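whatever this is, show me its structure:
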Amino acid sequence: MATIAEASEVRTKQALPASLKLGWGSGAFGIALLMNGVSGLILLFTASILQIDPWLAGLVIFLAKLIDVVTDPIVGVWSDRYESSKGRRRPFLLWGSITGAISFALIFTSPSFENQYLTAFYIFIVLSFYAIAYTIYNIPYMSMPAEMTDNYHERSSIHAYRMVFISLGSFVATAGVKVVLEALGKTEPSSYAVVGVGCAVLILISTMVAYFTTASARFTQGAEKSTKSNAAQVVHEFNAVRSNRHFLRLIGVKFAQLLGVQTSGAAFAYFFVQSLGRDFNILAIFGTTVTISTIIFAPLLVKFSQRFGKKNTYYVAASVNIFYALSWSLASEGEPLWSIVMRAAFVGIAFTGNVVMAMSMLTDIINADANRTGVRREGAFTALYSFVEKLTGAVGPLIVGFALSFAGFNNKLPFDVPQGGNVDTALLFSVSWLPALFGLVAIWILSGYNLTEQELQAARAENTANNEVNKQEKS
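Sure, this is the predicted structure:
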């Protein structure tokens, strides 16, 4: 008979069924559409379509995201301790699917009141609802891979499948949406309403598919019942999480990197129209190229990481992203299509490496912590990680909104009318210089990350041995 250690080793080498990876990964389509559809359009929509001053629009987007300070830890610890025959996480996927789709539709069907502050207040309410819905789905969803497998490289494989669906969802949010807006009239509020309702349907279908197809996924039991109050439990769990040096290093990398990405994303549609003199159809070609590049490089980068390590793969992706950002400083009005497409191909490499490696490293950290402490904290870890992602998504539009206001951007004009001068400088600052600077900071922080496969295997072996000793003592 195999020993417990041998049985554990066999289990860790088993690959998950492709059908399960596809099913779980499909939820990323809806999440990517939900996130990128809002982040890529929200500043332009609120400032130029709803006619809210750019600084106020950026401030409202930022304040609505602050609700995640409360909701992220609550949902994270709640999903850690939730008990259900369907697992701890899957019920949240059901609730988040419905509320997420509704929230997306509400945002882009927002009315424009005569008083811009009333419009801003309405946007704040629906964006707050959106933030809560996104949290309910995404935190439990992103916690699932840590439960689904113990295999070091299988975690990268899972997220490579997810990366494909992220690419497809981002494709719809960037290329698809831009083509529709260009065809219907990109300055017409009714066009955004059509996009909002149509995307909401796609979000609902995708996220529900992930709910149904993960019924067979392995899930672990939550922490034992505690006599502490709910608030005390949240504080206790997050004190444990934030004391993890590997995790603090990883979220430092993600904060710096994503702050650049989100700043660029908030300004990108303006930059294409204002500075490059291009329409949304060219922006759609850019998005299509990014999607193709991402799908091609996802499996290649996983193989690269298996040979050279996750940290080195992350270095490559982050470096590519810096050079990509700086390349926009060389662009000018009427930039040739070939150079735009080439940049998009490099974005695919950077985006894939950053997302896949970061999430694979996160699941490594979660499992290492569980092996060391004997407590499963997937939700708590993912909640803090997700909050950093969403915080940068709030700060990015805030930076761009104030930059445009400071540059004298006139939001009463149609946004496809070039304003030049300081506006172009503010946009270049947002899509090139600032992202490159933040990328360098991310690489510097990453240099201190040192959680390896060998360390994980040692922790797992020690945990198995301790469990065996405890069983013998009890018997």
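
CA atoms for contacts and neighbours, from now on please.
Fine.

ok now stretch 14-32, how far from the chain's centre?
16 Å (Cα atoms, centre = their mean, to the nearest Å).

just the buried residues of it, please?
For stretch 14-32, the neighbour count (16 or more other Cα atoms under 10 Å) marks 16, 20-32 as buried.

could you pick out the longest helix of the chain?
helix 337-373 (DSSP state H).

next structured bit after that one?
Using DSSP states H and E, the next helix or strand after helix 337-373 towards the C-terminus is helix 378-407.

so what touches stretch 141-148?
Residues outside stretch 141-148 that contact it (Cα atoms under 8 Å, 6 or more residues apart in numbering) are 89-90, 93, 155, 158, 217-220, 363-364, 366-367, 378-379, 382.

typed the wrong thing, it's stretch 337-351
In contact with stretch 337-351 (Cα under 8 Å, 6+ apart) are residues 282, 285-287, 289-294, 297, 316-321, 324, 327.

can you do 6 Å?
Residues outside stretch 337-351 that contact it (Cα atoms under 6 Å, 6 or more residues apart in numbering): 286, 289-290, 293-294, 317, 320-321.

helices along the stretch 151-300 of the chain, start to end?
In order along the chain, the stretch 151-300 of the chain carries the following helices (DSSP state H, counting those that start in this stretch): 152-171, 177-184, 189-213, 230-242, 245-270, 280-308.

next one: the residue most central in space within the chain from V234, what distance?
Geometric centre of the chain, nearest residue: E389, 6.0 Å, by Cα atoms, centre = their mean. Computed as Cα to Cα, to the nearest Å, the E389 to V234 distance reads 20 Å.

got it, and V69?
For V69 relative to V234 (Cα to Cα), the value is 12 Å.

which one's more surrounded, those two?
Per other Cα atoms under 10 Å, whichever of V69 and V234 has more neighbours is V234, with 18 against 15.

check which helix or strand the nearest residue in space to the more buried one that is not next to it in sequence maps to.
Spatial nearest neighbour of V234, chain neighbours left out: V77 (6.2 Å); criterion: Cα to Cα, 6 or more residues apart in numbering. Using DSSP H and E, V77 maps to helix 68-81.

quick check: the farthest pair among the contacts of stretch 337-351?
With distances taken as Cα to Cα, the most widely separated pair in these is F286 and A317, at 18.7 Å.

N239 and P435, how far apart?
In terms of Cα to Cα, N239 sits 31 Å off from P435.

ok, now I139?
For I139, the distance to P435 - Cα to Cα - is 26 Å.

one more: S386?
20 Å.

compare neighbour counts for the two and give me the winner.
P435 (26 against 20).

to compare against the first, here's another:
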Amino acid sequence: MAAADSGPARAVAGPPEEHPPGYVGKLPLSLKAGWGVGSMGCLGMLFIVNVFVLYFLVNHLGVDPALAGLILFITRIYDVFSDPMIGFLSDTTRSRWGRRRPWMALGAFMSGLALILTFNVPALASMNALAIYQLIVLIAYFTGYTLFYVPFMAMPAEMTDDYNERTSIMAWRVGYSNFAGILIGAGMPALINYLGADRRAYGIVAILVGILIAATMMTTVLLTRRARELPSSQQDRYSIADYFRALANNRPFLTLAALKATLYLGVGVNGSALLFYMTYFLERGEGGVALSTLAGNLAGLCTVPLWAHFSRGKDKRWVYMVAIVGSGAMLISWAFATPTEGDVVFVIRSCLVGIFGAGGLTIGFSMLPDTIEYDRIRTGKVRTALYTGVLGFVEKTGFALGPLLMGFYFSATGLVETTLGAVEQPDSAITAIVNGKAWIPATLQALALFWLVSYRLTEKQLADMRGAPGASDAPAGARD
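Predicted structure coming up:
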């Protein structure tokens, strides 16, 4: 077996330096920070489509809630099925710039442009034309996101094989995500509110945010050129049968995928209801979204290092459980908020949401590279992007179902669409909005605990597998 290299890649010209599969070691902060900054673009795109698009279609373009939810569902289902394909392409691409970064660069450009077009809608003759326009633009939106996200998330599993170092890498990602929550999640609704909270305001802010998202993604492309990629001899061209066999034989990954599917459905439901909740229930509008997001992400940003430190040397499953239980409790608390509630209570609740959310993201993200290494040790094959693509498939299925379900739920309970920004809503629609913000996602958090208890992969198990005879020096394809 090749000797482990405990140092970072050499700063020399040429393709990414290659290390043997058994490489375990600390990564330079510059590499972790350079990789993590791409999370700002990813988080920004997810936040915008989960929180603003359904609301924008219903309250500014006058689209029926059911039709708006269906538009988002169709485009996200397309995105669901594109993930494994992009994962396959990323795993098998060979270029002077590596396997991942060419796709990430293309995704950065498409993401920024599609975001701008989503909120800058030309005058169209009919609702059918508007629906077709949004379908095309949102397909481009999700294609750009996938082209960047799938290879981006494949990189940590190849950067290092160290169980705890992966948590550190993901802590950088969550930290940048929290910063994006402050800059985009809070800044975007605040600026929209300042500019008048009308259709024109959404269009102007979309241009600024689209440029920012493309810039953060391209920064990661440039700063990860020295990131480790596994040797080309380890890059397997697997068949569709191999694809499904690998998934079926990786029980830790299947359990993690089921857990994530449950949580992401809750996130999709919650995000779809958020701006409606702030507008019609708490009567705070975009300003409420800005304040809540700012407080939550500041608190999350401050506590990410604590979660990473707290999890070191512990079973990640139990740390994750603390975060999920806390998040569920905070979701339920929104059902008991009132329009007369003071800013102090509002901010405290938002901070607690951010703290538990940061813990869930930090630990949850770090578990994916562990399941990928589990497959690599067992089979000798490198299928990193395959797994990130499938988890992206799971993530986006949950996100797709969220707005679809809430769109039909809102329509069935009489929520009134408008082009005026906000109108009087019936009590039945208000109840549906509160259920979408609090009770439905909290129930899904509780269900996710069942899957978490079933997850069994630990640091000791991975270490034992690495030390087993022939575990890491088998040639690609030697075992399956």
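
what is the equivalent residue in the second structure for the residue nearest to V234 of the first structure?
Under the alignment (TM-score structural alignment), V77 of the first structure pairs with F88 of the second structure.

A210 of the first structure too?
Per TM-score structural alignment, A210 of the first structure is aligned with T220.

with F286 of the first structure instead?
By TM-score structural alignment, F286 of the first structure lines up with S292.

for S112 of the first structure, give me its contacts.
50, 119 are the contacts of S112 of the first structure under Cα under 6 Å, 6+ apart.

ok, now how distant is it from Q51 of the first structure?
8 Å.

same deal with K474 of the first structure?
In terms of Cα to Cα, K474 of the first structure sits 69 Å off from Q51 of the first structure.

what do you get for V172 of the first structure?
25 Å.

more neighbours, these two?
V172 (25 against 22).

now do the SS call for S128 of the first structure.
Per DSSP: H, G, I helix; E, B strand; the rest coil, the local secondary structure of S128 of the first structure is helix.

wait, G436 of the second structure sits on L274?
No. The criterion here is Cα atoms under 6 Å, and G436 of the second structure misses it with L274 at 8.1 Å.

between these two, which is the more surrounded one?
G436 (29 against 23).

and that one, what's its match in the first structure?
Using TM-score structural alignment, G436 of the second structure sits opposite S430 in the first structure.

contacting residues around its match?
263-264.

what's the spacing between it and V395 of the first structure?
Counting by Cα to Cα, the gap from S430 of the first structure to V395 of the first structure is 12 Å.

and the aligned partner of G268 of the second structure in the first structure, how many neighbours does it have?
Aligned by TM-score structural alignment, G268 of the second structure pairs with Q262 of the first structure. Q262 of the first structure is flanked by 28 other residues according to other Cα under 10 Å.

same check, this time on S216 of the first structure
S216 of the first structure, neighbours per other Cα under 10 Å, totals 11.

grab the nearest non-local neighbour of it.
L20 (7.9 Å).

helix or strand for the aligned partner of that neighbour in the second structure, which one?
Alignment note (TM-score structural alignment): L20 of the first structure maps to L31 of the second structure. Following DSSP H and E, one finds L31 of the second structure within helix 29-36.

that helix packs against which elements?
Judged by 3 or more Cα pairs under 6 Å, 6 or more residues apart in numbering; DSSP states H and E, the packing partners of helix 29-36 of the second structure are helix 163-180, helix 199-223.

out of these, flag the one nearest I132 of the second structure.
The nearest among those, by Cα to Cα, is helix 199-223 at 18.8 Å.

count the neighbours of the residue mapped onto M359 of the first structure from the second structure for me.
Aligned counterpart of M359 of the first structure in the second structure: F365 (TM-score structural alignment). For F365 of the second structure, the neighbour count with other Cα under 10 Å is 20.

what's the residue nearest to the centre of the first structure aligned with over in the second structure?
Counting by TM-score structural alignment, the partner of E389 of the first structure is E395.

same check on R88 of the first structure?
R88 of the first structure maps onto R99 in the second structure, by TM-score structural alignment.

so how many other residues sit close to that match?
R99 of the second structure has 21 nearby residues by other Cα under 10 Å.

give me the secondary structure label for it.
Strictly by three-state DSSP, R99 of the second structure counts as coil.

quick one: it and F109 of the second structure, what's the gap?
18 Å.

ditto for K460 of the second structure
42 Å.

more crowded one of those two?
Neighbours were counted for K460 of the second structure and for F109 using other Cα under 10 Å; F109 has more, 20 against 12.

that one - nearest residue in space that isn't next to it in sequence?
That would be A214: by Cα to Cα, 6+ apart, it lies 5.8 Å from F109 of the second structure.

mind reading off the mean deviation between the next helix-or-strand element following the helix holding L31 of the second structure and the first structure?
On the C-terminal side of helix 29-36 of the second structure, the nearest following helix or strand under DSSP H and E is helix 38-51. Once fitted to the first structure, helix 38-51 of the second structure is off its aligned match by 1.2 Å on average (mean Cα distance after the TM-score superposition for the first structure).

could you say what helices and strands helix 38-51 of the second structure packs with?
Counting by 3+ Cα pairs under 6 Å, 6+ apart, helix 38-51 of the second structure packs on helix 163-180, helix 199-223, helix 251-276.

got these as TSV, with distance to P189 of the second structure columns?
As requested, those are exported to TSV (distance: least, Cα to Cα, whole Å):
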stretch	distance to P189 of the second structure
helix 163-180	13
helix 199-223	9
helix 251-276	10
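
compare those helices and give me the one nearest L70 of the second structure.
Nearest to L70 of the second structure, of those and by Cα to Cα, is helix 251-276 at 12.7 Å.

what's the angle from the closest one to helix 285-311?
For helix 251-276 of the second structure against helix 285-311, the angle by axes from the mean of the first three to the mean of the last three Cα atoms, to 10 degrees is 150 degrees.

name the helices or strands packed onto helix 251-276 of the second structure?
helix 38-51, helix 384-412, helix 440-454.

quick one: those as CSV, columns for distance to A206 of the second structure too.
Conversion of those to CSV gives the following (distance: least, Cα to Cα, whole Å):
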stretch, distance to A206 of the second structure
helix 38-51, 9
helix 384-412, 21
helix 440-454, 28
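
aligned partner of F346 of the first structure in the second structure?
In the second structure, F346 of the first structure lands on L352 (TM-score structural alignment).
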